[in-house]
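Trainee: here is the input, now give the coordinates:
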Amino acid sequence: MTYENTTTSRPLPRPAPPSPALPSSAGHALLVHAHPRPDSLTAQLAHRAYARLTADGFTVDVLDLHAEGFDPRMTPADEPDWADPDKEYSPEVRAHMRRVAAADTIVVVFPLWWFGPPAILKGWIDRVWNHGFAYGSARPRLRDKRMLWISLVSYTRDQFAGLDWEGPVTRTLRAGISNFCGIDDAAVHLVYDSLDAGEAAFTSAESGLEAFLAKAE
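Mentor: As a prediction, the model looks like this:
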């Protein structure tokens, strides 16, 4: 289990996704935030990511899973049907699918809990990145997208490497989710020592986002 320190923050903006007919020169980004407290370090890093993306000319759809009340529980309506890739999922899930489909770039900011994504983020992947949409279709819908996972880890880099968790966590996110769903241009950036990093956490997250964005130029 990993935790993080608390900083003063305000709720993230929640603009509606712009019309696909009016793209910006940089593109359209979906910024996903998965922490229950708006005063968390995770929220602060999401704010910084939002500021950087908009400064670079992206239009940004902010998906704050907790603030929007996303239900991570799988239901029969959203359980994949392996025999039917055209299954029509629930209205809530179809709305989220449209937001994913509209984005050129996806950035996910979250704390690492029990060496994996929080339940609300895992449930979002389970329900939304579903069969026939993110995978299992003759029409690969996510192939041309780019994706960056920014995860906060309470361990120092040396501690995390010593526990041999860096590889499994990175592979799960990049290969097990992004690559599996056709997103080849995917990266994982881990922000270490989240309990005590202070300003270094912002520097780390911003450098990860900078490297990711520069790669596309």
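Trainee: hey, let's count contacts and neighbours off CA atoms from now on
Mentor: Will do.
Trainee: show me the helices in the chain, by range?
Mentor: 41-55, 91-102, 119-128, 157-162, 166-173, 199-214 (DSSP state H).
Trainee: how about TSV for the ones you listed, with mean neighbour count and distance to residue 84 added?
Mentor: Formatted as TSV, these follow (neighbours: other CA atoms under 10 Å; distance: least, CA to CA, whole Å):
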stretch	mean neighbour count	distance to residue 84
helix 41-55	21	36
helix 91-102	16	16
helix 119-128	19	16
helix 157-162	13	41
helix 166-173	15	26
helix 199-214	16	36
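Trainee: before we go on, could you also do this sequence so I can check it against the first one:
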Amino acid sequence: MTTEAPHALVVLAHPRADSLTARVAARARARLLADGHTVDVLDLHADGFDPRMTVEDEPDWADRDKVYSAEVRAHMARIEAADTIVVVFPVWWFGLPALLQGWIDRVWNYGFAYGRSRPRLAGKRMLWLGLAGYSHEHFTKGGWDDLLDRRLRIGISNFVGIEDAHVHLFHDTVATGAHDTELLTSAEKVITTYTHTPPTP
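Mentor: Predicted structure coming up:
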């Protein structure tokens, strides 16, 4: 009897292919592959995803079975196919980049990600990896770590039925670039720890 390999979706939201964020996403992909996952990489910028809400993709509270645009349905299929979702993003204005927020707005839509008694995304695992420019001390003092954790883990992941969710922030990511290697190694360790931790029942 064969068991299918776990499947991961790595979502990248950064305009530069050579950015530290992109390198963290590449390291995440490599680690997931090494740990036996199949991996689908969704580079929102490279794919030309349009984050602007359209009438076609606006939620219809009277019709949770509304058929959304072909672009959105294709993204929904990629999310649904994944056992684990890893989102890698720069922290801008203490939150998500507009492109990533637009992806959540358009794709994690009513009737798909929420609005049903049995959430369709329940049972998946989710890891948010954010790269923040400020120091850990500055971020913690301002309460931004807690704010992002509550918003992403509870406000998005838990809200759509993904109980096994974790937010990890990397700090000082625009200082000098001197600790990039250390950060990439740390990112790999976070991925390894997460994938080797049994899923939350």
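Trainee: TM-score of the superposition?
Mentor: Laid over one another, the chains give 0.93 as their TM-score (TM-score structural alignment, normalised by the length of the second structure), with 195 aligned residues with a CA RMSD of 1.4 Å.
Trainee: next, format the helices of the first structure as JSON lines and append distance to residue 75 of the first structure.
Mentor: Listed next are the helices of the first structure as JSON lines, based on distance: least, CA to CA, whole Å:
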{"stretch": "helix 41-55", "distance to residue 75 of the first structure": "28"}
{"stretch": "helix 91-102", "distance to residue 75 of the first structure": "11"}
{"stretch": "helix 119-128", "distance to residue 75 of the first structure": "9"}
{"stretch": "helix 157-162", "distance to residue 75 of the first structure": "35"}
{"stretch": "helix 166-173", "distance to residue 75 of the first structure": "23"}
{"stretch": "helix 199-214", "distance to residue 75 of the first structure": "35"}
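Trainee: wait, which of those helices is closest to residue 188 of the first structure?
Mentor: For the helices of the first structure, distance to residue 188 of the first structure was read as CA to CA. The smallest value, 6.1 Å, belongs to helix 166-173.
Trainee: where in the second structure does that closest one fall?
Mentor: Under TM-score structural alignment, the counterpart of helix 166-173 of the first structure in the second structure spans residues 145-152.
Trainee: quick test: name the residue nearest the centre of the second structure.
Mentor: residue 87 (2.3 Å; CA atoms, centre = their mean).
Trainee: which position in the first structure pairs with it?
Mentor: Checking TM-score structural alignment: residue 87 of the second structure goes with residue 108.
Trainee: and its match, how far from residue 162 of the first structure?
Mentor: Noted for residue 108 of the first structure: a distance of 25 Å to residue 162 of the first structure, by CA to CA, to the nearest Å.
Trainee: one more: residue 87 of the first structure?
Mentor: 44 Å.
Trainee: now swap in residue 125 of the first structure and tell me
Mentor: According to CA to CA, residue 125 of the first structure and residue 162 of the first structure sit 29 Å apart.
Trainee: then residue 198 of the first structure?
Mentor: 23 Å.
Trainee: please apply the same query to residue 153 of the first structure.
Mentor: Applying CA to CA to residue 153 of the first structure and residue 162 of the first structure gives a distance of 14 Å.
Trainee: same check, this time on residue 102 of the first structure
Mentor: 40 Å.
Trainee: residue 81 of the first structure too?
Mentor: Going from residue 81 of the first structure to residue 162 of the first structure by CA to CA gives 41 Å.
Trainee: so what's the equivalent of residue 72 of the second structure over in the first structure closest to, chain neighbours aside?
Mentor: Residue 72 of the second structure maps onto residue 93 in the first structure, with residues paired by TM-score structural alignment. The shortest distance from residue 93 of the first structure to any non-neighbouring residue, by CA to CA, 6 or more residues apart in numbering, is to residue 128 (5.6 Å).
Trainee: do residue 113 of the second structure as well
Mentor: residue 160 (5.4 Å).
Trainee: what's the answer for residue 27 of the second structure, then?
Mentor: residue 188 is the one closest to residue 27 of the second structure (CA to CA, 6+ apart), at 6.3 Å.
Trainee: also residue 155 of the first structure?
Mentor: Closest to residue 155 of the first structure by CA to CA, 6+ apart is residue 193, at 5.0 Å.
Trainee: so who does the residue mapped onto that neighbour from the second structure touch?
Mentor: When the second structure is aligned by TM-score structural alignment, residue 193 of the first structure is paired with residue 172. For residue 172 of the second structure, the contact set (CA atoms under 8 Å, 6 or more residues apart in numbering) comprises 132, 133, 134, 135, 136.
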